[in-house]
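1. Let me see the structure of the following:
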Amino acid sequence: MMAADQTGLGVPPSLSAKVVGSFAYLTIRDRLPTILTKVIDTIHRNKNKFFEEYGEEGIQAEKQTISLLSKLRNELQTDKPVLELTDGLQDTESWNRYLQRQQRLRGDEEAVSWFKSAWLYMECYMYRRIQEALWLNPPMSDFDVFNEAKTQSFFESQQAVMTMCTYLEGVNKNVEKLSENQLFEQFNKLLQVSLWGNKCDLSISAGQGNSQKSSPIDSLNSLQSFILVDDSNMVWSTLNSAKRPGQSGKSSADRVDIVLDNAGFELVTDLILADFLVSSGLARQIHFHGKSFPWFVSDVTANDFQWTIRQTVAANHKWMSMSGVQWQNYVKEGVWCYHDHPFWTQPHEFCDMAADAPDLYSTLQEADLVLLKGDLNYRKLTGDRDWDHTIGFNTALRGFGPAPLCSLRTLKANIQVGLQPGQGEKLTSQDPNWMTSGKYAVIQFSSPKSE
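-> As a prediction, this is how the structure comes out:
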């Protein structure tokens, strides 16, 4: 395991823990090469497409990109030193500074290498190097090597999407008649649907199919006992305490930000929750935050966000199509806004954000509530450290608190904080893989006011 303070920010010992490293070797030797091999195969299978669109230039780009990716695969399998990026893009300097920071922490004794570095850093670095290989070989710069997997995941989840859009229409039709308790009940259901949508993660399955087949609403009661921390009451209270009178006379929170995770069914569940927040008057505006390039196989990019709404509009299903039209209108009217920022596709922990991406931190400070989806966001929130399970969520955030925030996460990585004494030990005795199976989940809240 690595030294406790990987950031170089001088985190006090009482607020530090070792970076999770026990699974780094296994992950790099097994899952990451599998993902890279699939990327290489995808590019090769599209060889004819590149030739049809770009002629010989496309064929040369395909060969050169595969050559760079094969070299990358060899580097990670043989524990080569981590190399600086050379593509000269907006985030290149920041990535190279991060590498230099890691090297300074090690001293001159050994180079930063694949097997001897923090798991989170190496995973992020691999995806960035994939993009470098593409960007160095135009006209392939904009090719999404993960698009096929994301598209397949969306279409395989069609029945569940139709079910959810039908359910949403029924809720929205009667939303004005709902009592406060009924409104909370619907909010809680759709928050949990968004939570369990996070099970559909293609980076964990190395790109293998991972879609939603059944109705998530029908599964909520049976899944309730697998939510290890449920702070949904605090999320609800935050939304209600942030309400301000609007022009229509209705009171709403001004803004909820959702830091997205996976495309496909999970993104649909996020859009459905966002629709409900607006239609119920719980929020006036939703700001979505996604990735600026394809990332961790299935993470949402601007193209995925727009494509998903277009596909929903075009669906041969009344309520699915009507949902899509409503979402399109929200975007056109500015009720929904999509953003990306280089920070989301960098290896930094979120406690670094105020210093390394002050513009993004300021943007999040404008929100009344920030919902952060998924496992990678949780790892970055907590620094991917081997915290004791009973350490408080606020403590593990190490000062990150631009606004009240809530992590919606199914557990797929070896980190979890904020549990009751003995809870982690009991889970380990019952199910040794409880932290990595995706079977368990948390709705975990923190507010700057609770520090």
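2. okay, CA-based contacts and neighbour counts for the rest of this
-> Noted.
3. contacting residues around the residue of the chain most remote from its centre?
-> Relative to the mean C-alpha coordinate of the chain, counting by CA atoms, centre = their mean, the farthest residue is Glu56 (37.1 Å). Counting by CA atoms under 8 Å, 6 or more residues apart in numbering, Glu56 touches no other residue.
4. ok, it to Phe305 distance?
-> Separation of Glu56 from Phe305 (CA to CA, to the nearest Å): 32 Å.
5. Check Lys38 too.
-> Lys38 is 23 Å from Phe305, by CA to CA.
6. just Thr65 next, same as before
-> Thr65 sits 26 Å away from Phe305, going by CA to CA.
7. who's more crowded, these two?
-> Looking at Thr65 and Phe305 with other CA atoms under 10 Å, you find the greater number of neighbours at Thr65, namely 26 against 19.
8. host element of that one?
-> Applying DSSP states H and E as the criterion places Thr65 in helix 56-77.
9. Next, the buried residues of that helix.
-> In terms of neighbour count (16 or more other CA atoms under 10 Å), helix 56-77 has its buried residues at 58-62, 64-66, 68-69, 72-73, 75-77.
10. next structured bit after it?
-> Moving toward the C-terminus from helix 56-77, the next helix or strand (DSSP H and E) is helix 92-106.
11. Another sequence for comparison is provided below:
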Amino acid sequence: MPESYRLMRSYFATTSQWKDYDPFQEQKDETFRSSAAAIYRKSRLIILELAHTFAELDQEKAILDTDASKLQVLFNEMLQICLWGNATDLSLLTNMTHEDIQKLQSVGRAAQEDRKEFILLDNSDEAWKVLSSVKDGRVDLVLDNAGFEVFTDFLLADFLITHTPYVSKVVFHPKTIPWFVSDVTPKDFYTLVPILLNKSFFADYPATAEQQKDLERLVTRWDSYIKSGQFSLSVPQSWKTGQPSELADFWTSPSPYAVLGQEAPALMETFKASDLVIFKVNI
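-> Below is the predicted model:
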């Protein structure tokens, strides 16, 4: 299967007009657009439903900074949202309707409780111990799917930077070529914010004024984090599709993770500078 994606990429790479073309872009955008109901619900969950905590976190930040137990509860909530956001893998959902996908993307508290039995191993406590022991730390996030899932990845990154005293930077790791239909490319990363701020993109799924305001406030902050480098991509913004990258090519290679240090030493070195690396990809 991976070989077919590399072969497809080789066809486009030999052209002069199609070098940056992503044959799956339209499908990714349409699936993301159809996820609007879940996206607005998520924004409300983060800002309104978590016992109005997110609406008052700025005022309570000093208190939360000294109460790691409260932050850990919120951290576990964010992990759950981020975990189940990966239900939208287009390469696995060829026979599912958009309604089926929206059901999979429901990550409310009741749904989270129901899904605990599907978690084979939960190391969230260990991850929290690592994070809560650092100051101005760095977290690396190896991305999987574009659209709804990367939206939830941004939610986790936002929580870590905005609402904890432990993390000041999150580095995102994309694929360098269109991969397994829905995997995140640099273009997907940089277009997420303008897509979410574009009201016409979700025209078929209108939001209330309150929902729109919640989402705009959140996404505008993400835009500032991208500009400041607090949300950082492992490849530069000037990077072109298919351009070699010693920090990203490993993710579309045939090599297993066990040889990452040998096959991608530069990538391994950058991971050593991170306080926590979260893999969203299928292992």
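12. TM-score for this pair?
-> Superposed pair, TM-score by TM-score structural alignment, normalised by the length of the second structure: 0.81. Supporting alignment: 245 aligned residues with a CA RMSD of 1.8 Å.
13. Would you point out the most distant pair within the buried residues of helix 56-77 of the first structure?
-> Farthest-apart pair in these is Gly58 and Gln77; separation 28.5 Å (CA to CA).
14. Report how many residues lie close to the aligned residue in the second structure for Asp359 of the first structure.
-> Under the alignment by TM-score structural alignment, Asp359 of the first structure pairs with Ala266 in the second structure. Ala266 of the second structure has 16 neighbours, counted by other CA under 10 Å.
15. Quick check: buried residues in the host helix or strand of Ala266 of the second structure?
-> Secondary structure assigned from DSSP H and E places Ala266 of the second structure in helix 265-272. For helix 265-272 of the second structure, the neighbour count (16+ other CA under 10 Å) marks Ala266, Leu267, Phe271 as buried.
16. That one - contacts with which helices or strands?
-> Packing partners of helix 265-272 of the second structure (3 or more CA pairs under 8 Å, 6 or more residues apart in numbering; DSSP states H and E): helix 260-263.
17. what's next to stretch 129-136 of the second structure, contact-wise?
-> The contact list for stretch 129-136 of the second structure (CA under 8 Å, 6+ apart) reads Ala68, Gly137, Pro165, Tyr166, Val167, Ser168, Lys169, Asp275, Leu276.
18. Among those residues, which one has the most neighbours?
-> Neighbour counts for the contacts of stretch 129-136 of the second structure, by other CA under 10 Å, peak at Val167, which reaches 24 neighbours.
19. leaving aside the residues next to it on the chain, what's closest to that one?
-> Computed as CA to CA, 6 or more residues apart in numbering, the closest residue to Val167 of the second structure that is not its neighbour in sequence is Gly137, at 4.3 Å.
20. What lines up with Lys189 of the first structure in the second structure?
-> Counting by TM-score structural alignment, Lys189 of the first structure lines up with Glu77 in the second structure.
21. My error: substitute Ile258 of the first structure in the last question.
-> Matched by TM-score structural alignment, Ile258 of the first structure corresponds to Leu141 in the second structure.
22. Can you get me a residue count around its match?
-> Residues near Leu141 of the second structure, counting by other CA under 10 Å, number 23.
23. do Gln208 of the first structure as well
-> Gln208 of the first structure: 14 neighbours (other CA under 10 Å).
24. That one: helix or strand, and which one exactly?
-> Going by DSSP H and E, Gln208 of the first structure is not in any helix or strand.
25. Give me the three-state assignment for the closest residue in space to it that isn't next to it in sequence.
-> Once flanking residues are discounted, Gln208 of the first structure sits nearest to Leu202: 6.4 Å by CA to CA, 6+ apart. Under the three-state scheme (DSSP: H, G, I helix; E, B strand; the rest coil), Leu202 of the first structure adopts coil.
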